[in-house]
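Engineer: Everything below, folded, please.
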Amino acid sequence: MKPITLTTLKELKRKSEKITCLTAYDFSFASLLDRAGIDMIMVGDSLGMVMQGHETTLPVSLAEMVYHGRCVARGVSRALIIVDMPFTSYQESPQRAFASAGRLMQRGGAQVVKLEGGEPMAETVRFLVERGIPVCAHLGLTPQSVHQLGGYRVQGREASAAERIRHDALALQQAGAGLLVLEAIPAELAKTMTAELEIPTIGIGAGPDCDGQVLVLHDMLGVYPRPSPKFSRNFMVGAPSVEEAVKAYIGAVKSGAFPGPEHGY
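Structural biologist: Reported below is the predicted structural model:
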């Protein structure tokens, strides 16, 4: 099968076909996800929590993201690989972001880099895209800002906050972002934004109407020892193997069976 590209994802959005994504951090799981037919693999800085045992994503370094991205890339032939830009690797300046993104692409196997933040990051997004680096933006609950947000809380419930997120999304799209992750926002807001935007939206705790869905692998396999978020689901329940659990997740997203009302806000 042909490798997935940003063009593929835009075509899936146009045809109203759901996009599937899971996180992975190593060769073995990346190989399994790719074999199962996942559209995108996200090498998330969530590895700081599920692999390293930290309370937040903040301690993760750029060198660690390069290492895990490189491990994942060795196991993938079809899925699009998105690698998170960790805290402090891009916020200082567009030039700093370009240097970090360049390392992730040259040495870390990234095909797309992901960064958090709204309109203030639009200049950085434009700087990267104009220099050949595809960008996935991330709005809503942005884990690198957990202390500023006051914890892992739903964003965009008030009208003014919802309008701010919509405004940020349009600014990031105009700056050249090719994808947008929407995390922990009201389902109706995500539905409205998905209809307004030309670029695909990937939801995590953002209801069923995003163009695609992503979960943290360790949450959807039920192996993370700490409580999983409301918007996740353990697909290992009733599955005879990890690969079958992943295929069940892919099938549930593609059919619209996941996420259900109980997984949203």
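Engineer: make it CA atoms for all contacts and neighbour counts henceforth
Structural biologist: Noted.
Engineer: residues in contact with A248?
Structural biologist: F235 (CA atoms under 8 Å, 6 or more residues apart in numbering).
Engineer: for E119, same thing?
Structural biologist: 167-169, 171-172.
Engineer: One more pass at 10 Å, please.
Structural biologist: With contact taken as CA atoms under 10 Å, 6 or more residues apart in numbering, E119 is in contact with 125, 164-165, 167-173, 175.
Engineer: can those residues go into JSON lines with extra columns for secondary structure and distance to D45?
Structural biologist: Below are the contacts of E119 laid out as JSON lines (DSSP: H, G, I helix; E, B strand; the rest coil; distance: CA to CA, whole Å):
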{"residue": "V125", "secondary structure": "helix", "distance to D45": "19"}
{"residue": "R164", "secondary structure": "helix", "distance to D45": "25"}
{"residue": "I165", "secondary structure": "helix", "distance to D45": "22"}
{"residue": "H167", "secondary structure": "helix", "distance to D45": "26"}
{"residue": "D168", "secondary structure": "helix", "distance to D45": "22"}
{"residue": "A169", "secondary structure": "helix", "distance to D45": "22"}
{"residue": "L170", "secondary structure": "helix", "distance to D45": "25"}
{"residue": "A171", "secondary structure": "helix", "distance to D45": "24"}
{"residue": "L172", "secondary structure": "helix", "distance to D45": "21"}
{"residue": "Q173", "secondary structure": "helix", "distance to D45": "23"}
{"residue": "A175", "secondary structure": "helix", "distance to D45": "24"}
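Engineer: Sequence B follows; please return its structure for comparison with A:
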Amino acid sequence: MSNVSITTLMQKKQAGEKFAVVTCYDASFAQLVEKAGIEAILVGDSLGMVLQGHDSTLPVTVADMAYHTAAVARGCKAPLVIADMPFGSYHSLEPCLNGATELMRAGAQMVKLEGGTWLCDSIQQLVRAGIPVCGHLGLTPQSVNVLGGYRVQGREESQAAVIMKDAKALQAAGASMLVLECVPTALAADISAELEIPVIGIGAGPATDAQVLVLHDLLGVTQKTARFVRNFAADGVSIEEALCLYRQSVIDGSFPAAEHCFD
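Structural biologist: Below you'll find the model as predicted:
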């Protein structure tokens, strides 16, 4: 697989070709993800739960993210490496730029921020500084205490309209990609059709341009998983085979199936 860039993924969007994304936190798994041909790696703040044992992503720091981003970047060459900006690191302009700069220096090629239109100034600043941005709407895990738990977002018409408005605003501010998490299938389809940038779904139905899953979830390591998760290692295949099956299922549209989606 040749090196994947933002331009590569934009071309896939324009051609109607789907691509796969997976979270990853270390060099060894990054090598396997690359061998499976998966186009992008998200170094997710989900590491706070699956690696550190916390019950949310909130305790994760920029230093944690930089450490794991550097490990992933050393383990692969081809996939696009996206790093999460952790809780509290981007709520004002100067810390946002400083934290994103640290993650880029660690090996990220893009940073991801959770939130709507209030992030537009930060996105513009980052893009001016040469730092590509991926937005994140719908269920935003860093806001779990405000949302009242891990719930599907956008089922009410008014809420769906806000998510659509936010998506367009983030794109206009300069975001190069967008993650939609736990939103109704129809809403995700509408947003994917409206935006020019690639939309990555997780619990957002099959109409998005790409899918992302947490590595430990798709390998069946996590004991309790969400409805949108499929265990790709359930038949006793190797890790590499499970990753290949995940990518192929995303590409051919068989994942997510109806049982992984929300109305």
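Engineer: hmm, back to that, nearest to S100 of the first structure among the contacts of E119 of the first structure?
Structural biologist: V125 (12.9 Å; CA to CA).
Engineer: Quick check: the farthest pair among the contacts of E119 of the first structure?
Structural biologist: V125 and R164 (18.0 Å).
Engineer: To which residue of the second structure is G251 of the first structure aligned?
Structural biologist: Counting by TM-score structural alignment, G251 of the first structure lines up with Q248 in the second structure.
Engineer: residues in contact with its match?
Structural biologist: Here Q248 of the second structure is in contact with 18-20, 36-38, 242, 254-255 (criterion: CA under 10 Å, 6+ apart).
Engineer: How is it assigned, secondary-structure-wise?
Structural biologist: helix (DSSP: H, G, I helix; E, B strand; the rest coil).
Engineer: cool, T124 of the first structure as well?
Structural biologist: helix.
Engineer: what does it align to in the second structure?
Structural biologist: By TM-score structural alignment, T124 of the first structure lines up with S122.
Engineer: Any figure for the gap between the residue lying closest to E17 of the first structure once chain neighbours are set aside and L9 of the first structure?
Structural biologist: The shortest distance from E17 of the first structure to any non-neighbouring residue, by CA to CA, 6 or more residues apart in numbering, is to K254 (7.0 Å). Per CA to CA, to the nearest Å, K254 of the first structure is found 13 Å from L9 of the first structure.
Engineer: ditto for E188 of the first structure
Structural biologist: Distance from E188 of the first structure to L9 of the first structure, by CA to CA: 22 Å.
Engineer: likewise A161 of the first structure?
Structural biologist: 28 Å.
Engineer: Between those two, point out the one with more neighbours.
Structural biologist: Between A161 of the first structure and L9, counted using other CA atoms under 10 Å, L9 has the larger neighbour count: 25 against 13.
Engineer: Look at the more buried one and give its secondary structure.
Structural biologist: Strictly by three-state DSSP, L9 of the first structure counts as helix.
Engineer: List the contacts of it.
Structural biologist: Neighbours of L9 of the first structure in contact, by CA under 10 Å, 6+ apart: 15, 17-20, 39-40, 80, 178-179, 199-201, 211-212.
Engineer: go on, R247 of the second structure?
Structural biologist: 18-22, 33, 36-39, 210-212, 241, 253, 255.
Engineer: circling back to that earlier point, which one's more surrounded, V125 and R164 of the first structure?
Structural biologist: The residue with more neighbours, out of V125 of the first structure and R164, is V125; 29 against 15, by other CA under 10 Å.
Engineer: Now the more buried one. Nearest residue, chain neighbours left out?
Structural biologist: For V125 of the first structure, the closest residue by CA to CA, 6+ apart turns out to be A175, at 6.0 Å.
Engineer: Aligned counterpart of that neighbour in the second structure, please.
Structural biologist: Checking TM-score structural alignment: A175 of the first structure goes with A173.
Engineer: all strands for the second structure, in order.
Structural biologist: All strands of the second structure, identified by DSSP state E, fall at 19-23, 40-43, 80-84, 110-112, 133-138, 177-181, 199-202, 210-213.
Engineer: Include mean neighbour count when you put these into JSON lines, please.
Structural biologist: JSON lines is the format used below for the strands of the second structure (neighbours: other CA atoms under 10 Å):
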{"stretch": "strand 19-23", "mean neighbour count": "25"}
{"stretch": "strand 40-43", "mean neighbour count": "28"}
{"stretch": "strand 80-84", "mean neighbour count": "26"}
{"stretch": "strand 110-112", "mean neighbour count": "24"}
{"stretch": "strand 133-138", "mean neighbour count": "26"}
{"stretch": "strand 177-181", "mean neighbour count": "26"}
{"stretch": "strand 199-202", "mean neighbour count": "28"}
{"stretch": "strand 210-213", "mean neighbour count": "25"}
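Engineer: Using TSV, please lay out these together with distance to G236 of the second structure.
Structural biologist: Formatted as TSV, those follow (distance: least, CA to CA, whole Å):
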stretch	distance to G236 of the second structure
strand 19-23	20
strand 40-43	24
strand 80-84	28
strand 110-112	33
strand 133-138	33
strand 177-181	28
strand 199-202	24
strand 210-213	19
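Engineer: returning to what we had before: which among the contacts of E119 of the first structure count as buried?
Structural biologist: Buried members of the contacts of E119 of the first structure, scored by 16 or more other CA atoms under 10 Å, are 125, 165, 168-173, 175.
Engineer: Export those residues as CSV, with columns for distance to Q155 of the first structure.
Structural biologist: Shown next, in CSV, are those (distance: CA to CA, whole Å):
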residue, distance to Q155 of the first structure
V125, 22
I165, 9
D168, 13
A169, 14
L170, 17
A171, 18
L172, 18
Q173, 20
A175, 23
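Engineer: one step back: would you confirm that the residue nearest to E17 of the first structure contacts I19?
Structural biologist: Yes - counting by CA atoms under 10 Å, K254 of the first structure does reach I19; the two are 7.1 Å apart.
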